[in-house]
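Student: predicted model, plus sequence, below.
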Amino acid sequence: MESPTQPPAPVMAAYTYCEAVTGRQARNFAYGIRLLPTEKRQAMSALYAFSRRVDDIGDGGLDADAKRERLEATRELLQRIRRGEVGEDDTDPVAVALADAAGRFPIPLGGLDELIDGVLMDVRGETYETWDDLKLYCRCVAGAIGRLSLGVFGTQPGARGVERAAEYADTLGLALQLTNILRDIREDAAHGRTYLPADDLAKFGCSDGFHSSAPPPGADFAGLVHFEVRRARALFAEGYRLLPMLDRRSGACVAAMAGIYRRLLDRIERDPQAVLRGRVSLPGREKAYVAVRGLSGLDARHVTRRNPRGRA
């Protein structure tokens, strides 16, 4: 439940820092959380800034041992926050903001432990044989973020099916992550990472990987992309069941963020090889349009009409 109490000046400064990090490094996310009331927006920025720190360790130039050491140090910081040992006089603004947010909202901080576990999977260079294997990774790095966010959003009292809200938030996170994986195929390949399941790659003749602006010789790359797009659409449709359980502004925030990614998915579906030529993105005016549709509830109604039972 939101607290009406204004945070003290050092905490406000910490939130300002986290909002600056969010605006600079997560434009899609920042568009969505603009629709939230101040306290929820601040809390979401704190969650993002902590998550960004974890991701940056995994993506940084340190060797694997150094990355593991820094990730475990970050996990210990999370433990200190959980134990109430981080106060407003702490020198780490992200920790200060997250500690305050966790005191104001029922945020399941264990989700950030899951995120660290997922980044450790990247550090180990894990690959995924099947979709079920990849889902475990996606649940750590994205489903957990959905569940953490739900702690900030809360649910409407008496909302139908609310006992499944965390499941739907998790599924929506999977949808966003699979979209990210499709968008970043070439970039990930350049860093030696392959996320799409080996079974799927083999089925469409893409096991050789993606190291140029052209698909592997003889590959049905468009078939692979369309297959994964259908999977992502089914996840979006299932995850959108969360929206009626949220208040209007929280639902608008989720619909805006998810709507941006669904439009990315539309672009990828229309031109699969675009993801091999560079990063697919939306212009700012289209993101703003999606945010307005989210606030009006139009995107959510569109998805539920097309997929009334969460099918692709």
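Tutor: It's in.

Student: going by C-alpha atoms from here, please, whenever you check contacts or count neighbours.
Tutor: Fine.

Student: so what touches the helix or strand that residue 189 is a member of?
Tutor: Using DSSP states H and E, residue 189 sits within helix 185-190. Contact with helix 185-190 is made by 194, 209, 210, 211, 212, 275, 276, 277, 278, as judged by Cα atoms under 8 Å, 6 or more residues apart in numbering.

Student: ok, for the residue of the chain most remote from its centre, nearest residue in space, not its chain neighbours?
Tutor: In the chain, counting by Cα atoms, centre = their mean, residue 218 sits farthest out from the average C-alpha position, at 33.3 Å. Distances taken as Cα to Cα, 6 or more residues apart in numbering put residue 205 closest to residue 218, at 6.8 Å, once the chain neighbours are dropped.

Student: the one you found contacts residue 219, correct?
Tutor: Yes. Here residue 205 lies in contact with residue 219, judged by Cα atoms under 8 Å, at a distance of 4.5 Å.

Student: how about stretch 156-173: buried residues?
Tutor: 162, 165, 166, 167, 168, 169, 170, 171, 172, 173 (16 or more other Cα atoms under 10 Å).

Student: how many neighbours does the residue nearest to residue 131 when sequence neighbours are not counted have?
Tutor: Of all residues not flanking residue 131 in the chain, residue 197 sits nearest, at 5.7 Å (Cα to Cα, 6+ apart). By the criterion of other Cα atoms under 10 Å, residue 197 has 18 neighbours.

Student: quick check: residue 197 vs residue 262, distance?
Tutor: Distance, residue 197 to residue 262, using Cα to Cα, to the nearest Å: 21 Å.

Student: second one coming, line it up with the first:
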Amino acid sequence: MTTTSDVDTAYRRCEQITRSRAANFAYGIRLLPQAKRRALSAIYATARRIDDIGDGTLPPDEKLDRLERTRTALHLLPGDGRDPVFTALADAAARMPIPLAAFDELVDGCAADVAGRAYGTFDELHWYCRCVAGSIGRLSLGVFGAADPGRAGPLADALGVALQLTNILRDLVEDRADGRIYLPAEDLDRFGCTLRIDGTRFADPPDRLIALVRFQADRAARWYDTGLRLLPLLDRRSAACTAAMAGIYRRLLDRIAADPLAVTRSRVSLPVREKAWVAARALVGRPA
């Protein structure tokens, strides 16, 4: 039997995971009232577990097996109560309309990574972005609540896609070194790029890389423009949380668009004080 003390301990573990592993999301999550903050931390900790399986060092077959076992465990919540992350998630789902089935999509996206799936068109990449990030937007909306759920759902999904497109640009070199190319083949062909690595950098001519990255950044910016229409549908604290998380990533995207070759030199990031500034503005209703 799971006690109140067990549940509190489980939430504290999820919040610890979020603070230590969610460098950008933590700035927004901390703006929420306790109940929503704990619930969103449980969602993040669960998503982190799934991502870690996909990004880990196990052989592909073992990764896929663990992903499927995690999927099954999520369908059987609350389980035996011995797993703190699932204990917290089950409690949050009992209190809020969290669409737990969206975790199936996250598992599908991570399985695609394990299989080394490539994307020929943006429609195919869009599927992947919805799986690994749009799903988190929809799960988060279950915590936030919304004045018009029918409108809010697609907007939360779109914001997740915007964040994932930003991640893809930020991690271009790192992903390529791991053998992954997320940018659609049709876009690589359009700009005459291969993303072949020569030593420690891309072999493509700089002007072609600049054009490719700016094209992708413009696409991501349009997804932000759509997704941020979600903010007026949320209560003040939930809107602040969303605006802080999205604002950090949007500023990161702006930095990439201003200097596209930066993503070929190192992983682009924002300084801590700039992230804190974005979060502070979001809290007072002035998104960055």
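Tutor: Here it is on my side, so go on. On a predicted model such as this, the values are computed, not experimentally measured, just so you know.

Student: what's the TM-score here?
Tutor: Taking TM-score structural alignment, normalised by the length of structure 2 as the basis, the two superposed chains have a TM-score of 0.96; 285 aligned residues with a Cα RMSD of 1.4 Å.

Student: before we move on, back to that, corresponding residues in structure 2 for the helix holding residue 189 of structure 1?
Tutor: Counting by TM-score structural alignment, helix 185-190 of structure 1 pairs with residues 172-177 of structure 2.

Student: same deal with stretch 220-240 of structure 1?
Tutor: Per TM-score structural alignment, the counterpart of stretch 220-240 of structure 1 in structure 2 is residues 208-228.

Student: what comes up buried for that stretch?
Tutor: Result for stretch 208-228 of structure 2 [16+ other Cα under 10 Å]: buried residues 209-214, 216-217, 220-221, 223-224, 226-228.

Student: sec struct for residue 106 of structure 1, please.
Tutor: coil (DSSP: H, G, I helix; E, B strand; the rest coil).

Student: surely it and residue 153 touch.
Tutor: No. Look at residue 106 of structure 1 against residue 153 with Cα under 8 Å: they stay out of range, at 9.6 Å.

Student: structure 1: which residue goes with residue 273 of structure 2?
Tutor: Per TM-score structural alignment, residue 273 of structure 2 is aligned with residue 285.

Student: neighbours of that match, how many?
Tutor: By the measure other Cα under 10 Å, the count of residues near residue 285 of structure 1 is 9.

Student: where does it land in three-state SS?
Tutor: Going by three-state DSSP: residue 285 of structure 1 is helix.

Student: separation between it and residue 291 of structure 1?
Tutor: 10 Å.

Student: so who does the aligned residue in structure 1 for residue 104 of structure 2 touch?
Tutor: In structure 1, the residue paired with residue 104 of structure 2 according to TM-score structural alignment is residue 113. Residue 113 of structure 1 makes contact with 75, 78 under the criterion Cα under 8 Å, 6+ apart.

Student: what is the neighbour count of residue 9 of structure 1?
Tutor: Neighbour tally, residue 9 of structure 1, other Cα under 10 Å: 10.

Student: again but with residue 252 of structure 1, I slipped
Tutor: So residue 252 of structure 1, with other Cα under 10 Å, has 30 neighbours.

Student: show me what it aligns to in structure 2.
Tutor: Residue 252 of structure 1 maps onto residue 240 in structure 2, by TM-score structural alignment.

Student: how much space separates its match from residue 10 of structure 2?
Tutor: In terms of Cα to Cα, residue 240 of structure 2 sits 25 Å off from residue 10 of structure 2.

Student: can you check residue 157 of structure 2 too?
Tutor: 28 Å.

Student: quick one: the helices in the stretch 51-200 of structure 2, in order.
Tutor: Assigned helices in the stretch 51-200 of structure 2, in chain order: 60-75, 84-95, 102-114, 122-129, 135-144, 149-170, 172-177, 185-191 (criterion: DSSP state H, counting those that start in this stretch).

Student: residue 143 of structure 1 versus the nearest residue to residue 121 of structure 1 once chain neighbours are set aside, what's the distance?
Tutor: In space, and not counting its chain neighbours, residue 121 of structure 1 is closest to residue 137: 7.6 Å by Cα to Cα, 6+ apart. Distance of residue 137 of structure 1 to residue 143 of structure 1, given as Cα to Cα: 9 Å.

Student: and the two? which has more neighbours close in?
Tutor: residue 143 (29 against 25).

Student: that one -> structure 2?
Tutor: Mapped onto structure 2 by TM-score structural alignment, residue 143 of structure 1 lines up with residue 134.

Student: OK, contacts around that match?
Tutor: Going by Cα under 8 Å, 6+ apart, residue 134 of structure 2 touches 156, 157, 158, 159, 160, 161.

Student: buried ones in stretch 260-276 of structure 2?
Tutor: Of the residues in stretch 260-276 of structure 2, 260, 261, 263, 264, 268, 269, 275, 276 count as buried by neighbour count, 16+ other Cα under 10 Å.

Student: contacts for it next, please.
Tutor: Here stretch 260-276 of structure 2 makes contact (Cα under 8 Å, 6+ apart) with 24, 27, 169-174, 201-202, 206, 209-210, 213-214, 248, 252, 256.

Student: pick out the residue closest to the middle of structure 2.
Tutor: Centroid-nearest residue in structure 2, with Cα atoms, centre = their mean: residue 133, separated by 4.3 Å.

Student: surely that residue meets residue 167?
Tutor: No. In terms of Cα under 8 Å, residue 133 of structure 2 does not count as a neighbour of residue 167; the distance is 10.1 Å.

Student: follow-up on the earlier one: so the match of residue 143 of structure 1 versus residue 163 of structure 2, what's the distance?
Tutor: 9 Å.

Student: skipping adjacent residues, who's closest to residue 129 of structure 2 in space?
Tutor: Leaving aside its sequence neighbours, residue 129 of structure 2 is closest to residue 161 (5.2 Å, by Cα to Cα, 6+ apart).

Student: number of residues surrounding the one you found?
Tutor: Neighbours around residue 161 of structure 2, by other Cα under 10 Å: 29.

Student: residue 91 of structure 2 versus that one, what's the distance?
Tutor: From residue 161 of structure 2 to residue 91 of structure 2 the distance is 28 Å (Cα to Cα).
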